[in-house]
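In: need a structure here:
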Amino acid sequence: MAVQVEIWTDINCPFCYLGKRRFEEALAGFAHRDAVEVVHRSFELDPTLDRGHSDAVVPHIAAKYGISEAQAAANERGIGAQAEAVGLTYRTEGRDFGNSFDMHRLLHFALAQGRQEALLDALYEANFADARPLFGDSERLVEVAVSAGFEESDVRAVLADPDAYADAVRADEAEAARLGARGVPFFVFDRTYGVSGAQPPEVFAQALERAWRDHAPVLESLGDGEVCGPDGCALPEPR
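Out: Okay, here's the model as predicted:
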């Protein structure tokens, strides 16, 4: 018996990076953590970007939200402070963003091998902690996947075939839309409870407890009577 937690994310998303760590903190303190199955699902923040696209994050944020680059840079520093508070490295300057479709295809390849978590962590570290650009360079993507323990030839084979795992990515995105996800991270517990955003660990802990309670409900007693157990049977009251 297991509780399934599905997490829709995008490598571009800093709050997905934070949310994963906060969820992990909640999961570590959950009494039934060994019975929780975590699956990461695909969500592209901007699926219209061309493959190979790479650009600087701060000017992009400024243009997208109609704020100054100074304000965008301050926002990045604020996220960096939140990351530091949970023990994550977050570069507040020099990061890039781009099309993440091939990354999601590789994450489905890793899921099929039972090692999705390792690749996701490597991609997050490459994007948010490493000084080198991540997007728009397939060789960089190969390097990251190999560093996570995957065979180079297998990674190159997936990237060389644009159809490999593409349907799985699109199915995840269609399911996110069906479930009403408007942004990421988006957490779904046993297809019953949804949590949107990089919430505090306490919120994830409550969701885990509720999902577990519903998954393995406690019986409500409607009356007690005489029973037999390992030590014998209860003696009837003398009349």
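In: Only C-alpha atoms from now on, for both contacts and neighbour counts.
Out: Noted.
In: distance between the ends of stretch 107-120?
Out: Stretch 107-120 has its terminal residues 7 Å apart, counting by Cα to Cα, to the nearest Å.
In: Next, the buried residues of that stretch.
Out: 107-111, 115-120 (16 or more other Cα atoms under 10 Å).
In: elements contacting the longest helix along the chain?
Out: Ranked by residue count and defined by DSSP state H, the top helix of the chain is helix 69-85. Counting contacts by 3 or more Cα pairs under 8 Å, 6 or more residues apart in numbering; DSSP states H and E, helix 69-85 packs against helix 14-28, helix 57-65.
In: between these, which one is nearest to His40?
Out: Comparison of those against His40 by Cα to Cα identifies helix 14-28 as nearest, at 10.0 Å.
In: Tell me which helix or strand comes right after that closest one.
Out: Note on helix 14-28: by DSSP states H and E, the next helix or strand toward the C-terminus is strand 36-42.
In: Please, where are all the helices along this structure?
Out: 14-28, 57-65, 69-85, 101-112, 116-128, 138-147, 152-160, 166-179, 201-215.
In: Dump those to TSV, plus distance to Pro47.
Out: Listed next are the helices of the chain as TSV, based on distance: least, Cα to Cα, whole Å:
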stretch	distance to Pro47
helix 14-28	17
helix 57-65	15
helix 69-85	22
helix 101-112	8
helix 116-128	18
helix 138-147	17
helix 152-160	17
helix 166-179	10
helix 201-215	28
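In: Before we compare anything, build this one as well:
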Amino acid sequence: MQQCGQNLDFEVRWLPFQLDPSASEKPYSRMEAYAKKFGKGKEEVKQMGSWMKAKFDAAKLPYEFSEAALASNTFDAHRVLTAAYKHGGAEAQDRAAEALFHSYFAKEKAPNDPEALKEAAKAAGLDGDAVLDKSFAASETQEEMKVGQKLRVRGVPHFVIRTENSRTEQISGAQPPESFVEAFEALMR
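Out: Purely as a prediction, here's the structure:
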């Protein structure tokens, strides 16, 4: 964080939050889900996908959004992330998150796709087959869900920046880098 004029050391921790806890476990069309959610026609949703692709391209990240793109309930993906952190800390959890994001945004797979879950688990150093058991890390994940509820999180992404002495700043939604610099500077005062 050179913008803050200091060397900052921090750890990223991914906590579970479901935008739609009632979403089906059976994968469904992401295009149709977005059309319904945003009240748009198919062509408008495709334009949204093109806009997102441009954002991903600018960040040099892969992104695909076609009629083959799937969505589903996200709880299983959250179970993998919870277990990854418990098993190997922030680094293992980051590797699992990267694998899940790649599966969703680049390969258009549903968040609960068994192969995507296994790949994410393996990336974190976990047994890929173990995560297919629905009870795997389920109670721990349910407990972690309460953190977002206590913070009154309403959408994703939602960032909580906390110092060692428990001072916090929160940033909701996708924000430009300047918003993070401002939050870090506020916490250093």
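In: corresponding residues in structure 2 for the longest helix of structure 1?
Out: Counting by TM-score structural alignment, helix 69-85 of structure 1 lines up with residues 42-58 of structure 2.
In: Return the distance of the matching stretch from the chain's centre.
Out: The gap between where stretch 42-58 of structure 2 is centred and where its chain is centred comes out at 19 Å by Cα atoms, centre = their mean, to the nearest Å.
In: Okay, buried residues for it please.
Out: By neighbour count with 16+ other Cα under 10 Å, stretch 42-58 of structure 2 contains the buried residues 45-46, 49-50, 53.
In: Give me the mean deviation of that stretch from structure 1.
Out: Following superposition, stretch 42-58 of structure 2 is found to deviate from structure 1 by 1.1 Å on average (mean Cα distance after the TM-score superposition for structure 1).
In: hang on, the earlier thing: of all the buried residues of stretch 42-58 of structure 2, which comes closest to Gln2 of structure 2?
Out: Using Cα to Cα, the buried residues of stretch 42-58 of structure 2 come closest to Gln2 of structure 2 at Lys53, 28.8 Å.
In: wait, the closest one sits on Ser66?
Out: No. Using Cα atoms under 8 Å, Lys53 of structure 2 is not in contact with Ser66; the gap is 11.1 Å.
In: Between these two, which contacts overlap?
Out: Here Lys53 of structure 2 and Ser66 have no joint contacts, going by Cα atoms under 8 Å, 6 or more residues apart in numbering.
In: Quick check: nearest residue in space to the equivalent of Gly128 of structure 2 over in structure 1, chain neighbours excluded?
Out: Aligning on TM-score structural alignment places Gly128 of structure 2 opposite Val155 in structure 1. Leaving aside its chain neighbours, Val155 of structure 1 sits nearest to Val142 (6.4 Å; criterion: Cα to Cα, 6 or more residues apart in numbering).
In: So what does the one you found match up with in structure 2?
Out: Aligned by TM-score structural alignment, Val142 of structure 1 pairs with Lys118 of structure 2.
In: if I pick its match, what's in contact with it?
Out: So Lys118 of structure 2 contacts 127-129, 131-132 (Cα under 8 Å, 6+ apart).
In: conserved subset of the residues you listed in structure 1?
Out: Using both residues aligned by TM-score structural alignment, their matches' Cα atoms under 8 Å, structure 1 keeps these contacts from the contacts of Lys118 of structure 2: 128-129.
In: ok, of the contacts of Lys118 of structure 2, which come out buried?
Out: Buried among the contacts of Lys118 of structure 2 (16+ other Cα under 10 Å): 128, 131-132.
In: Closest one of these to Asn112 of structure 2?
Out: Leu132 (9.5 Å).
In: For the closest one, which residues are in contact?
Out: The contact partners of Leu132 of structure 2, by Cα under 8 Å, 6+ apart, come to 114, 117-118.
In: could you redo those residues as TSV and give each row distance to Tyr104 of structure 2?
Out: Formatted as TSV, those follow (distance: Cα to Cα, whole Å):
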residue	distance to Tyr104 of structure 2
Pro114	12
Leu117	11
Lys118	14
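In: Of those residues, just say which sits nearest to Gln18 of structure 2.
Out: Nearest to Gln18 of structure 2 among the contacts of Leu132 of structure 2, with distances taken as Cα to Cα, is Leu117, at 16.7 Å.
In: Help me confirm that that closest one comes into contact with Glu98.
Out: No. Leu117 of structure 2 is not in contact with Glu98 according to Cα under 8 Å; the separation is 11.6 Å.
In: So for the two, which sits in the more crowded spot?
Out: Taking neighbours as other Cα atoms under 10 Å, Leu117 of structure 2 and Glu98 compare with Leu117 leading, 28 against 13.
In: Pull the contacting residues for the match of Gly128 of structure 2.
Out: 106, 142, 145-146.
In: Gly232 of structure 1: which of those is nearest?
Out: Nearest to Gly232 of structure 1 among the contacts of Val155 of structure 1, with distances taken as Cα to Cα, is Leu106, at 59.1 Å.
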